[in-house]
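>>> Sequence and computational prediction follow.
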Amino acid sequence: MKRPSFAKVSRYAVCGVAGAMIAMLGAKAAGLRFNATPSIPVGVYRATGGTAQKGDLVAFCPPAAPPFLEALRRRYIEPGDCPSGSYEMMKRILAAKGDRVEIGGQGVRINGRLVPDSAPQLADGAGRALPRLNAAWTLGDGEILVLGDSAASFDGRYFGPISARQVTASIKPVVTW
């Protein structure tokens, strides 16, 4: 049996990768997002209309701020087409304008109530120190705090509040597993 040439195999690989990229772009244009991280359940989500509210799942482009740039370098977040050079992140809005947020070693408190499983990890899986916040804010107009549904999520417990302008879409699960 004759083996295909390296050039032919390479063409197939390039065509496969190009096809996957086109499918992903088409899916995003259709409002679909895929999550493969532990932050929220793995699966396919669709963008919904309207303004994001507390409790909603959202996709957002992280700003080009030091914690996000370090997360990108360490590959907690993947490279993508956001202005900061990363892919959109997907989290849940847990606090918004007027909410009192405290972040410390015990975890995240919102209006005095400790969020379950919100204690920050001291190090990542490779043993590298994670950012540590020990701060409190009352969120202003246009500020939100996003957290993942998992204790292993890289989220607001490490970077604090973000601007609601970073949100690109409210999302709802289509199929998760």
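Happy to help now that I have it.
>>> C-alpha only now, for contacts and for neighbours.
Fine.
>>> Going by residue numbers, what spans are strands in this protein?
32-35, 43-48, 57-60, 89-95, 100-104, 107-110, 113-114, 135-138, 143-147, 162-163, 167-176 (DSSP state E).
>>> Name the residues of the second one that are buried.
Pointing back at strand 43-48 there. 44, 45, 46, 47 (16 or more other CA atoms under 10 Å).
>>> if we can go back for a sec, with distance to residue 10 added, can I get the strands of the chain in CSV?
Shown next, in CSV, are the strands of the chain (distance: least, CA to CA, whole Å):
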stretch, distance to residue 10
strand 32-35, 27
strand 43-48, 30
strand 57-60, 34
strand 89-95, 32
strand 100-104, 50
strand 107-110, 49
strand 113-114, 53
strand 135-138, 52
strand 143-147, 41
strand 162-163, 43
strand 167-176, 33
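>>> Determine which stretch of these is the most buried.
Most buried of the strands of the chain by mean neighbour count (mean count of other CA atoms under 10 Å) is strand 143-147; its value is a mean of 26.
>>> Please compute how far it lies from its chain's middle.
A distance of 11 Å separates the centroid of the chain from that of strand 143-147, by CA atoms, centre = their mean, to the nearest Å.
>>> tally of neighbours for residue 81?
Number of residues near residue 81 (other CA atoms under 10 Å) recorded here: 11.
>>> Now do stretch 131-138: distance from first to last residue.
21 Å (CA to CA, to the nearest Å).
>>> cool, stretch 133-141 as well?
End-to-end distance of stretch 133-141 (CA to CA): 22 Å.
>>> and here's the other structure:
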Amino acid sequence: MTLTKLALIRHRPQWRRLIPVAFTGAVIASAVVAWNHGDWRLNLSPSEPMGLWSVQPYQVDDPPHVGEIVTLCPHLPSGYNYSWLGRDQVSNTCPGGGTPYIKTIVAGPGDVVHEDRHGVTINGVPLPDSRPLPFTTSKPQLALPQWRGTITLKAGQYWAYGAGDPRFSFDSRYWGPFSRTQIRSIAHPIAVFKYLYRPHITN
């Protein structure tokens, strides 16, 4: 083989090597869409462990309990810009097209919840990393609603918490307790991992 032919072979376009990569990416994207429209959910929010979850329809006659992980559609306070939340393509969306949140129930009927600017306590016990943020970590930074006060949860009321990376979870700290009628499904982790979110905000 001459040096000229060898040089041509070495410089031959390598685009064909990208075909398997592109095909694999298309298959994964299709699978994600299928999961999100069935009994599976791909969670990309660090507020709960990221990865693949199984979601089963919530039975209204079966009360949820503390420690259970659910997807829910809470009523968000009016007067705030929620464009930073985005819109994932999932089935069983919230009214208005929002994506149901995956959150852990940390308090239920009879529990006393207190929140101030320092964080949340439940029956006097502090929730780890529950100090609320005044602004989003998105750019531009937007004001977040702030729930404040003390409440004894009534029948059918619960408190949501992002147990993955709670420092940046958008949960009951910002919109208060939720009702069991706002629960969409019960979620179970299948293949997940915890991710510590590190926002990059420059003033």
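Here it is on my side, so go on. It should be emphasised that the depicted structure is a prediction, and the values quoted were computed from it without experimental measurement.
>>> After superposition, what's the TM-score here?
The TM-score (TM-score structural alignment, normalised by the length of the first structure) is 0.77; 159 aligned residues with a CA RMSD of 2.7 Å.
>>> can you tell which of the strands of the first structure is closest to residue 120 of the first structure?
For these, the distance to residue 120 of the first structure is smallest for strand 107-110, at 6.0 Å, taking CA to CA.
>>> with the second structure superposed, average distance for the closest one?
Here strand 107-110 of the first structure, set against the second structure after superposition, deviates by a mean of 0.7 Å using mean CA distance after the TM-score superposition for the first structure.
>>> Which stretch of the second structure lines up against that strand?
Strand 107-110 of the first structure corresponds to residues 119-122 in the second structure, going by TM-score structural alignment.
>>> and the buried residues of strand 43-48 of the first structure, which two are the farthest apart?
Taking CA to CA, the two most distant members of the buried residues of strand 43-48 of the first structure are 44 and 47; they sit 10.2 Å apart.
>>> which neighbours do these two share?
32, 33 (CA atoms under 8 Å, 6 or more residues apart in numbering).
>>> Out of the strands of the first structure, which is closest to residue 18 of the first structure?
strand 32-35 (17.6 Å).
>>> That closest one: average distance to aligned residues in the second structure?
Looks like 0.9 Å for strand 32-35 of the first structure (mean CA distance after the TM-score superposition for the first structure).
>>> so what does that strand touch, helix or strand wise?
Contacts defined by 3 or more CA pairs under 8 Å, 6 or more residues apart in numbering; DSSP states H and E place strand 32-35 of the first structure against strand 43-48.
>>> Could you name the helices and strands sitting against the strand it packs on?
strand 32-35, strand 167-176.
>>> hmm, try it at 10 Å
helix 6-29, strand 32-35, strand 57-60, strand 167-176 (3 or more CA pairs under 10 Å, 6 or more residues apart in numbering; DSSP states H and E).
>>> got these as TSV, with distance to residue 95 of the first structure columns?
As requested, those are exported to TSV (distance: least, CA to CA, whole Å):
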stretch	distance to residue 95 of the first structure
helix 6-29	27
strand 32-35	22
strand 57-60	12
strand 167-176	14
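>>> Quick one: closest of these to residue 157 of the first structure.
Closest to residue 157 of the first structure of those, according to CA to CA: strand 57-60, at 16.2 Å.
>>> Pull up the aligned stretch in the second structure for that closest one.
The aligned range for strand 57-60 of the first structure is 69-72, by TM-score structural alignment.
>>> Just list the residues touching the aligned residue in the first structure for residue 160 of the second structure, thanks.
In the first structure, the residue paired with residue 160 of the second structure is residue 146, using TM-score structural alignment. Contacts of residue 146 of the first structure were listed using CA atoms under 10 Å, 6 or more residues apart in numbering, and they are 54-58, 60, 90-96, 154-157, 159-162, 164.
>>> same check, this time on residue 126 of the first structure
Residue 126 of the first structure neighbours (CA under 10 Å, 6+ apart): residue 74.
>>> Map residue 154 of the first structure onto the second structure.
Per TM-score structural alignment, residue 154 of the first structure is aligned with residue 170.
>>> correct me, but its match touches residue 101?
Yes: in this structure, residue 170 of the second structure is within contact of residue 101 by CA atoms under 10 Å, at 8.8 Å.
>>> Which neighbours do these two have in common?
45, 47, 160, 162.
>>> Just give the nearest non-adjacent residue to the last one, would you?
Going back to what we said before, that points to residue 162 of the second structure. In this structure, residue 162 of the second structure finds its nearest non-sequential neighbour in residue 47, 4.6 Å apart by CA to CA, 6 or more residues apart in numbering.
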